[in-house]
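J.: This is a predicted model, with the sequence first.
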Amino acid sequence: MRRIFTVLALSVAMALGLLQAVPNDANAQGRNDVLVIGMATSDLISLDPAKAFEFAGVGLVTQIYDRLLDFPPGSYEAPEASLATSWSVADDGRTWTFKLRDDAVFHSGNPVTAADVVYSFKRVVVLQDQPSFILTQFGITPDSLKAIDDHTVQITLDKPYAGGIFLACLAAGVSSIVDSKVVMEHAQKTDKYPDGDMGLTWLATNSAGSGSFILRQWAKNERVALDANEKHWGNVPKVKRVILKEINEATSRRLQLEKGDIDIAWELFPDQVKALEGAAGLHIDKFPSTTIYYVGINTREGPLANAKVRQALRYAVDYDGIINNIMGGAAKQINTFIPEGFAGYSDKIVYRQDIEKAKALMAEAGFKDGFEISIDTGDQTPNPELSQVLQASFAKIGITVKINQLVSAQLWPRYRAQEHELIMARWGPDYVDPHTNAQPFADYTAKQLSWRNVYENDQTAELIKMAGAEMDQAKRIDFYKQANEIIQEDGPYIFLFQPLYQYGVRDNIEGFVPPPSFDLWKLYTISKG
């Protein structure tokens, strides 16, 4: 009887147009206030800012939550004011004070206060989930956080750090501010957290934010629905609802875009883009992702320990063939560890294919007749194809390359154990600041990429350490540039390219600012004409 009554009630509500349930995609396309996006969201595990570290999860956190600082649409060199209206650092370089805006409220109606900031950061530190290092790398503990008054927060670091790095990390997803009252109401005792999980279980599928959108529904493996927060203090969305429809196959995204079932198709590949050429009513937007594809060179011993051999490898690569044939034009050559869009990026290309120069360097190094080497690569496109191009390129200068194609569970442990000779790899930043790339690529003491390739350069390591403590932004960026020049000449990498994200967009979509990654996409700018 209860079920019959419910169905009847729903039917009546639908007939009256009062039902607020998630619309189907066909209806959504006929409504100017609903935006439908098709994208791969199968990696979505949690919507909790303290846990979310996957592509889709962090992207959704960006829409639902506010942070002290944030990156405005299309500008990623330095964060700007958000919940914090001003900030300062004491003479000790360790004590930061943030003044909060007084008109921000959570979706629950509770005001955003300094106590919420303290609680949000404290739970990140205590829960110690994947993204927690973004805050704990500054020595932040529960005792480091203090609410001076309702709108003043003080954060004390363990030592002075470059302001640009710290502030960029406060604009990361893990630094989102949660409604402490709501979260504490939903804390549960679990086996892992017998004293309470600080809302970790509940926030995985619910929200307690103050952002431009309110979580309405997460139907796992189907869709996520977000409603506009019309009471947001500054960034009120231009549509009333956003539907993120899970479409994991790029071809399916392309077909649904053509049919008009979705407004935006996230991340199309060259085959899909080519198929859409000349299609009426839509276009392709492109933007470089922040991921860098590179070859790691183990410098421990043998020919690869010779800097001239490493230079020869860089000159031998068929960069144009990689970008035009393997990537279908959806990539941009890069010769730096700082991606386009970050402060300190340089578009200067040092290496282009020059076989004669590569042969001369091999001869100078004493390897005129070449040698045999292996390259480890993953089994997912485009890594095997890239490795084949490298194999053919190096053959032109007498180097015979054996390709070891491995699954990820084999590939990355070998890399971390320094067991490779060459490796086809990629790197994506953890937060929006050059330090997140400069440190792993150039400071071997960080025990990341430079260390994995047995490249122990004290000069570059010291430059990165100085950059990490430099409060003057211009000086800090100059340290990175100096380190990058050394790495380009002497380092253990062949920087290949940044992929281009390609988005299929209906022509009636306005205000779409293509981002380098989903966590930097601000949906509130988009409207439907």
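T.: Received the coordinates, thanks.
J.: all contacts plus neighbour counts: C-alpha atoms, from now on.
T.: OK.
J.: Just name whatever secondary elements the lengthiest helix in the chain is in contact with.
T.: Secondary structure of the chain per DSSP state H: the longest helix is helix 473-490. In this structure, helix 473-490 makes packing contacts with helix 307-316, helix 435-442, helix 458-469, judged by 3 or more C-alpha pairs under 8 Å, 6 or more residues apart in numbering; DSSP states H and E.
J.: Toward the C-terminus from the shortest one, list the very next helix or strand.
T.: Yep, that's helix 435-442 we're talking about. helix 449-452 (DSSP states H and E).
J.: measure the residue nearest to Pro111 when sequence neighbours are not counted to Ser210 for me?
T.: Once flanking residues are discounted, Pro111 sits nearest to Val105: 4.2 Å by C-alpha to C-alpha, 6 or more residues apart in numbering. Computed with C-alpha to C-alpha, to the nearest Å, the distance linking Val105 and Ser210 is 6 Å.
J.: Now do the shared contacts for these two.
T.: Val112, His232 (C-alpha atoms under 8 Å, 6 or more residues apart in numbering).
J.: the more surrounded of these two?
T.: Ser210 (30 against 19; other C-alpha atoms under 10 Å).
J.: ok, that one touching Tyr65?
T.: Yes - between Ser210 and Tyr65 there is a contact under C-alpha atoms under 8 Å: 5.2 Å.
J.: Look up the residues that both of these two are in contact with.
T.: With C-alpha under 8 Å, 6+ apart as the test, Ser210 and Tyr65 both reach Ile177, Val178.
J.: Check it against this one:
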Amino acid sequence: MAFRSIAAIGSLVFLLFVSSSQAQTLRVGMTTTDLPTTGGIPDNGSEGGRFAGYTMYDALVNWDFTKVDKSADLTPGLATEWKVDPADPQTWIFTIRQGVKFHDGSVLTADDIIWNFDRHLNDKAPNYDRAQAGSYRNYTSQVDKYWKIDDTHIALHTKVPYSVLPYMISRVFIVSPTQYRKIGNWLDFQANPSGTGPFKVEKINPHVSIDLVRNDDYWDKTRIPKLKKLILMPIPDANTRVAALRSGQVDWIEYPAPDSIPSLKAAGFQVVTKPYPHVWAWQYNTTEKSAFHDKRVRLALNYALDRDGMVELLGGTAKPSIGFYDKESKYFGKPSVIFNYDPEKAKALLKEAGYGPGGKKLDITVQLPTAGSGNMVPLPMGEVVQQNLRDVGVNLTYEVVDWGTMLSSLRQPPGAPNTPHRDGIAHGLPLGDPTNFYNEFTSMAFAPSGSNWSLYKNEKVDELSRKAFETFDPAERDRLIAEAHTIVVDDAAWLFVVHDLNPRALGKNVVGFVQAQSWYQDFTQLTVKD
């Protein structure tokens, strides 16, 4: 908790030196506990990708923010097109965009793309990033080999036919080999990074701010930023973020404290919300050493939750979650179990599983973050869950940690050496593409190779997911994912809590922001008035 306070205070001290009338400068208060890393493998979860990824870098495949009436999908990035080799469904061919310049002035080549994949996948390469390569297992886990075809084409070969590969590699940001060779190591590269994105780093103030400036030479002329400068600051405490916005020290905050929203609106601040793919949930430990190995216990906790009460706590900035996907999603399916608030049913299920009066006492330990990417306001939310479970006889103890520590925990599955016992991990995550389901619920994606920390395994889910991601027919893929999701809900694989509505608060001086239905957002089209 001391770390949270230091980060927040440090940000505000810095802000005192930034003129609130500085033209065309947008100052953003992030929810992260520290600055995301800037070397092309941003930490701090998907919020790191939002602010220290797509602002500074491009991937072969980017996100399209122009169609805001539906969930964002993919658009060409550093690849102008991609296709599956007709002779081999496991080989993808990417056409490399010509004439793109890195921030250091060097010109992007096909060799540079191969060099970047070496950074993550080739432990014999001189530029292999031993410290951070593990962070990208989720995004490159299906890539078996890769090679340069010619000066304008490269190939990625997958371990099995994998139709959603473009979604996975949308987070593989491309950095400048020329800049790396000049600097000589990845640690110092963080201080002087070079990508191809619409903003470039001007200065990094450790633990305080990242100062970005407009890249006037950006290859996509429609997305050369209208802003001159973008300043990113970690302010993990929601109330501190609100205070910074009210005092004019920042122009934009991620996730304002819910109880502040009415007064912010009354004072003329812009509060923007929009549904997008996201869930705040618990990943259950489903191994035999946890009570959640028993489906009845997993079901019981889902019935014990007062989700409407949670939405009320959040000031209407969320929707109840009864599955990984929202019930309006094409992936939701037709589960037979619908999780309503039913404490008596929860108690009956717990009694059937041997817990409660006349049986064992159910004591569980769950890791909870203090703040961070997609985590909303986790401490008050955690208190609501704790009270709901206490009402049905469950004693819940939280292991409260910062977001960076939790990300490390998620890479160490239950039972890993030197890892304390946890019955669950509570956190929020965006679900912007279909690979999220594969990574969270299949045994092929057990941590640390994927995101399935729970070690949840259902053979039918595995089979359906495998078929879904091997088919190149989008409609059939969606049908199969929905069928697999139906099983996950009926199996109560996780404790599903709420879906976030992506709230953010902007000053009156911020003009032209249109929120996309995505975790990621486009900062290139907005302006800030004097």
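T.: Yep, it's here. Being a predicted model, the structure only gives us computed values, none of them experimental.
J.: ok so, going back, buried set for the longest helix of structure 1?
T.: For helix 473-490 of structure 1, burial by neighbour count (16 or more other C-alpha atoms under 10 Å) applies to Arg476, Ile477, Phe479, Tyr480, Lys481, Ala483, Asn484, Ile487, Gln488, Glu489, Asp490.
J.: which outside residues touch that helix?
T.: 162-164, 307, 310-311, 335-337, 343-344, 350, 434, 438, 442, 459-460, 463-464, 466-468, 470, 493.
J.: Now which of the residues you listed would you call buried?
T.: 162-164, 307, 310-311, 335-337, 343-344, 434, 438, 442, 460, 463-464, 466-468, 470, 493.
J.: quick one: what's aligned to Ala225 of structure 1 in structure 2?
T.: Matched by TM-score structural alignment, Ala225 of structure 1 corresponds to Asp211 in structure 2.
J.: Just give the nearest non-adjacent residue to that match, would you?
T.: Nearest non-adjacent residue to Asp211 of structure 2 (C-alpha to C-alpha, 6+ apart): Ile231, at 4.6 Å.
J.: got a list of what the one you found touches?
T.: Applying C-alpha under 8 Å, 6+ apart, the residues contacting Ile231 of structure 2 are Thr25, Leu26, Arg27, Val28, Ser209, Ile210, Asp211, Leu212.
J.: tell me which element it is part of?
T.: Judged by DSSP H and E, Ile231 of structure 2 forms part of strand 229-234.
J.: Show me how far the helix or strand just after that strand is from its chain's centre.
T.: The element immediately downstream of strand 229-234 of structure 2 (helix or strand, assigned by DSSP H and E) is helix 238-246. Distance of helix 238-246 of structure 2 from its chain centroid, counting by C-alpha atoms, centre = their mean, to the nearest Å, is 23 Å.
J.: Check which helices and strands helix 238-246 of structure 2 sits against.
T.: When contacts are defined as 3+ C-alpha pairs under 8 Å, 6+ apart, helix 238-246 of structure 2 packs onto strand 252-254.
J.: Report the buried residues of the next helix or strand after the strand it packs on.
T.: Remark: after strand 252-254 of structure 2, the chain's next helix or strand is helix 261-266, criterion DSSP H and E. Across helix 261-266 of structure 2, burial judged by 16+ other C-alpha under 10 Å covers Ile261, Leu264.
J.: Quick one: average offset of helix 261-266 of structure 2 versus structure 1, please.
T.: Superposed on structure 1, helix 261-266 of structure 2 shows a mean distance to its aligned partners of 3.1 Å (mean C-alpha distance after the TM-score superposition for structure 1).
J.: okay, now Gln130 of structure 1: neighbour count?
T.: For Gln130 of structure 1, using other C-alpha under 10 Å, the count is 14.
J.: I'd say it and Pro49 touch.
T.: No - using C-alpha under 8 Å as the test, Gln130 of structure 1 is too far from Pro49 to be in contact (10.4 Å).
J.: shared neighbours of the two, anything?
T.: Common neighbours of Gln130 of structure 1 and Pro49 (C-alpha under 8 Å, 6+ apart) do not exist.
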